[in-house]
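Asks: quick one, structure for this:
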Amino acid sequence: MPLSWKTSLFAAEDGIGPLASLYDAGDALVAVAKMEEREITILGSGVMVGPGLLLTATHVIEECMAVGAISPVFLTFLPGAARAWLPQEIVASSVVSKFDETRDVISDLSLISCTLNSAAYETSPLMLAPMQIALPLVGQRLWALGFRHQRIEDGTALVSLMVSLGLVTAVFPCGRGERMISPCCEVEMDVLGGMSGGPVLNSDGLLVGIVSSSFDGRPSYITLIWDAFQLNLKGTVPKLARHGKTSLLHARAMGLVKVKGQVSRNPWGDVKFVLSDAELRLLARSTPLSARDRKAWPEENELKAFVGKWGAHMEAIAGESTIAALEKLSSREMRKFLRSTNVPWRCLRGFASFSVLDFGGIQDLEIIRMEHTVDQISIELSYELAGFLWTIRIPQSKYQGSESIGGFVFLEMQDDIVVIEVMQKGYFKARIEFDQTTGQFSNFSILSVALERPRSQRMPSVICQELIAQLRG
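Replies: As a prediction, this is how the structure comes out:
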């Protein structure tokens, strides 16, 4: 079916009220319901952001499960018809409780993949909500949409769609403790129970959050969509399903999700996005840093000066040290590295030696933290090693592979030795120390590694902790 990201704009009138038509917001708006024998009860709302990908409030899903439903049903309404979706996978971010290490605290923002379980109505476009990662400014207007807590009996929809408008009164980029662990904001608006999980839009009609909670007499709390971009799950439409796990940014790259602005994600799941100057000032005022964090977070001028003077030397040291660490790997750990390539495990048995050559140099080096002591600076950095070439030598008598491997692998015979050459691309996090007195770098150690698979398996592969320990050694 065709896709549409047409947005709806609503009047700037403070307060809450019903929309004139159930279809004014398009069928991107989702009713989260439980099914019973003769009726469907709407418990909350959600929003479709990609084909078979929706966002809602975690507590709405938990409520559906608590009342005995096998799983929630997601409904989107068209003139004279409705589409029904069933969940395949539900994911949300979580943290360990500060008060009980045995308990996880789960975000109220859930990303869900779902399959269509009704007629597709292919002549009607599938409406999707375009998104924007933003920090709403205090005093900014936001619109919340959602359904009332109602029932659908004998196929008749007794459903009303509500819209509420209010002003942002506070923002919490680090969440509100364990009550709301995800970035959120407080809005002076009324919302009804069935609106929980529904979309919250800015004045451009872009999705910035979902309704999380409200109290009698206001205010309401909105969970921002930031955390959704860190999540992975199994896609359901063919374009996504063939890749196994997917993400919102992966879906965006395939033209199935729309996000305004510059947003990227590194192999470790860290999401980077660009905020306006006003948003950055609000972020700084709303995010108290501990003394240790202030010490480790470099000022922009300090960072530029350091990189300008020492960046090229640090990059060279990081490249040389990374290759040296790879060449010190045990045979077992070397095989783990090559798991992300097309080289079959059996081909690597009985090898005599291996070497590694930096073939592409370091790219996109970034300083993450700088922590000062008396005369030392401890630096945490990330970078991409654009290409490094493994050369593995195996006696012909012990080689158990075929004459051809394929992919990005070169195979040849040299006398009685089988030589396998394979190229890899990797992303690294590392720590290095800098002596301010001598101007020397030392104590380089790799903290984490992610390897890019061949194009047929393009999701990055994060290497296990045993390998990291080997690299550090």
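
Asks: C-alpha from now on. contacts and neighbour counts both.
Replies: OK.

Asks: list the buried residues of stretch 174-181.
Replies: Buried residues in stretch 174-181, counting neighbours by 16 or more other CA atoms under 10 Å, are found at 175, 178, 180, 181.

Asks: ditto for stretch 332-350
Replies: 333-344, 347-350.

Asks: relative to residue 307, which of those residues is nearest.
Replies: Distance to residue 307, by CA to CA, is smallest for residue 337 among the buried residues of stretch 332-350, at 30.7 Å.

Asks: check which helix or strand that closest one maps to.
Replies: Residue 337 belongs to helix 331-337 when assigned by DSSP states H and E.

Asks: so what touches that helix?
Replies: Where contact means CA atoms under 8 Å, 6 or more residues apart in numbering, the residues beyond helix 331-337 that reach it are 326, 345, 348, 463, 467, 470.

Asks: swap in stretch 402-416?
Replies: Outside stretch 402-416, the residues that touch it by CA under 8 Å, 6+ apart are 341-344, 395-397, 418-423, 454.

Asks: dump those into JSON lines; add secondary structure as well.
Replies: Putting those into JSON lines (DSSP: H, G, I helix; E, B strand; the rest coil) gives the following:
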{"residue": "341", "secondary structure": "coil"}
{"residue": "342", "secondary structure": "coil"}
{"residue": "343", "secondary structure": "coil"}
{"residue": "344", "secondary structure": "coil"}
{"residue": "395", "secondary structure": "strand"}
{"residue": "396", "secondary structure": "helix"}
{"residue": "397", "secondary structure": "helix"}
{"residue": "418", "secondary structure": "strand"}
{"residue": "419", "secondary structure": "strand"}
{"residue": "420", "secondary structure": "strand"}
{"residue": "421", "secondary structure": "strand"}
{"residue": "422", "secondary structure": "strand"}
{"residue": "423", "secondary structure": "strand"}
{"residue": "454", "secondary structure": "coil"}
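
Asks: please generate a structure for the following sequence too, so the two can be compared:
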Amino acid sequence: MTADAQHSVRITSGNPALTDLTLSWRTAEYGAEDGIGPMGSLHEAGDALVAVARFEEDGVTILGSGVMVAPGMLLTATHVLDEFPADGPGPVFLTFLPSAKRAWLPQDVRTISRPSIFDAERKISSDLSLVSCTLNSEAHAGLPLMLAPMQIALPLVGDRLWAMGFRHQGIDKQAALVTPLVSSGLVTAAFPMGRGERMVSPCFEVAMETVGGMSGGAVVNDKGYLVGILSSSFEGGPSYVTLIWDAIRMRVRGSVPRLQVNDTVSVMGANEWGLAKIKGSVERDPFGDVRIALSDDEMALFTTSLSRAEWTEVKTSALNREQLEDFEENWGRELEEAAVEIVLQTLNGLPVSRIQEFLEDSDIPEDLLTAIEGFSVEDFDGLEDISITSTEAIDETRFRLDYYFDIPSLIWTVEMDAGFADAHASSLDVRFFNRRVENGIARMEMAQRRYFRGSAIFHRDAEIFTDATITLSAIKPRRKA
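Replies: The predicted structure follows:
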């Protein structure tokens, strides 16, 4: 498949040469003036600026824009993808280079949705989609793959931002140019919990003009970092931008070997492999939850931008960043001791059937699990890496802490019938150690490294922790990017 001769690109099967392309995060610089105008050249932003196109018999139509953030991973607006019916041809993504073009085809798409507050049977989707795509054209190995560096941030009111994208247009023999546009303006409002059902993801308003076809395109700050994608606008402005926050929670199938280690991959995983760049204070815990830390100015804007109804959905933090650091320094050891104590107390109080579930995480066969008649568990060497994820005020003297931690050496001692153990000695000895027999009962040990999530209440006046609980546990996972 090709476009017209002037904008020709041949669509091929997936090209593995994508793996070998040199990566570049070079960003363009633009003037600090309001208004919209043409970009300096078609290939100024390289692959970072994506045209979302429909190929038809009479030519190609650019319906929207996108932004490439990792090899074969791009962000765009969900409503642009919705222009392609499920039973029809899908989008072709085009990127423009000096004297060359690359074409990409989608292989996986993810967005985030939730039930409508007006109709529980109807799903409301975020306008931000993460797309995994394959390179389906000549690779042009001599030209780098240009990617957009990302920043997880809440732009402040008065900050200048730039939006980039394509004009909605057809490309046929009469179309002289494909014209990328750039527009600039100042942030005027933030909607950190979204704008109702019109825009369910965190977003913000910018006093700038944009046009049809720019939807899904990059919105960058003065350092060239991607902070959002363009979602909607009024004629002459303002424009509304979806923050890229939700993108870090999405997972798609990878397009290059390093992003195919697991079934799916996130942009944070691509960042860990050096195939994407993310700036900002972002942490992912072992359970897959993501935490974003905002600056004091960003947090002030976040809180003042919430409606009265939205306040009910937000936990009020009991400690700011500096107070949390002081608390960890003064009370971290006591919290660790309380956390380990409640883990051992909880685990040792569980029935054998529940413990079988814990040991199943270590790939113990079912016949061995069902043979377990008794157990005990102890900690060999304390915990590691306790991390407080939130603090919620209860009243003036108490607050609740949520946290997670890692116990590297949890020692399980299990008991089973000695005759069964002798009959299955070879299978047991590769999974357990120190097997011995006494009074017809075989006992043996197994070590696990597990993560735990828990909570506790701290009493400021009494300076003690109470109500410690364990809410979730998981075996230390294999690498999951």
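
Asks: now what about the TM-score between them?
Replies: Once the chains are laid over each other, their TM-score by TM-score structural alignment, normalised by the length of structure 1 reads 0.85; 453 aligned residues with a CA RMSD of 3.1 Å.

Asks: the helix holding residue 337 of structure 1 corresponds to what range in structure 2?
Replies: Taken onto structure 2 by TM-score structural alignment, helix 331-337 of structure 1 occupies residues 352-358 there.

Asks: next, the mean deviation of the matching stretch compared to structure 1.
Replies: Compared with structure 1 after the fit, stretch 352-358 of structure 2 shows a mean deviation of 2.8 Å (mean CA distance after the TM-score superposition for structure 1).

Asks: who's in contact with residue 255 of structure 2?
Replies: When contacts are counted by CA under 8 Å, 6+ apart, residue 255 of structure 2 is found next to 71, 72, 73, 132, 133, 134.

Asks: repeat for residue 238 of structure 2
Replies: 205, 206, 207, 208, 209.

Asks: over to residue 25 of structure 1?
Replies: The contact partners of residue 25 of structure 1, taken as CA under 8 Å, 6+ apart, are 7, 8.

Asks: what ranges do the strands span in the stretch 301-450 of structure 2?
Replies: With DSSP state E, counting those that start in this stretch, the ranges of strands along the stretch 301-450 of structure 2 come out as 374-379, 384-393, 398-417, 433-438, 441-459.

Asks: and residue 38 of structure 1, how far from residue 458 of structure 1?
Replies: When distance is defined by CA to CA, to the nearest Å, residue 38 of structure 1 is 46 Å away from residue 458 of structure 1.

Asks: more neighbours, those two?
Replies: Of the pair residue 38 of structure 1 and residue 458, residue 458 is the one with more neighbours under other CA atoms under 10 Å, namely 12 against 9.

Asks: the more buried one maps to what in structure 2?
Replies: Structural alignment (TM-score structural alignment) places residue 458 of structure 1 against residue 479 in structure 2.

Asks: quick one, helices of the stretch 251-400 of structure 2?
Replies: 267-272, 296-304, 308-311, 321-348, 352-360, 366-370 (DSSP state H, counting those that start in this stretch).

Asks: after superposition, how close is the second one to structure 1?
Replies: Mean deviation of helix 296-304 of structure 2 relative to structure 1 after superposition (mean CA distance after the TM-score superposition for structure 1): 2.7 Å.

Asks: ok, back up a step: so the match of residue 458 of structure 1: helix, strand or coil?
Replies: Secondary structure state of residue 479 of structure 2, per three-state DSSP, is coil.

Asks: which one of the contacts of stretch 402-416 of structure 1 is nearest to residue 295 of structure 1?
Replies: Nearest member of these to residue 295 of structure 1, counting by CA to CA, is residue 423, at 39.4 Å.

Asks: residue 323 of structure 2: neighbour count?
Replies: 11.

Asks: quick one: closest of the helices of the stretch 251-400 of structure 2 to residue 389 of structure 2.
Replies: For residue 389 of structure 2, the closest of these is helix 321-348, at 10.2 Å, according to CA to CA.

Asks: quick one: map residue 122 of structure 2 onto structure 1.
Replies: When structure 1 is aligned by TM-score structural alignment, residue 122 of structure 2 is paired with residue 103.

Asks: got it, and residue 182 of structure 2?
Replies: Taking TM-score structural alignment, the alignment pairs residue 182 of structure 2 with residue 163 from structure 1.
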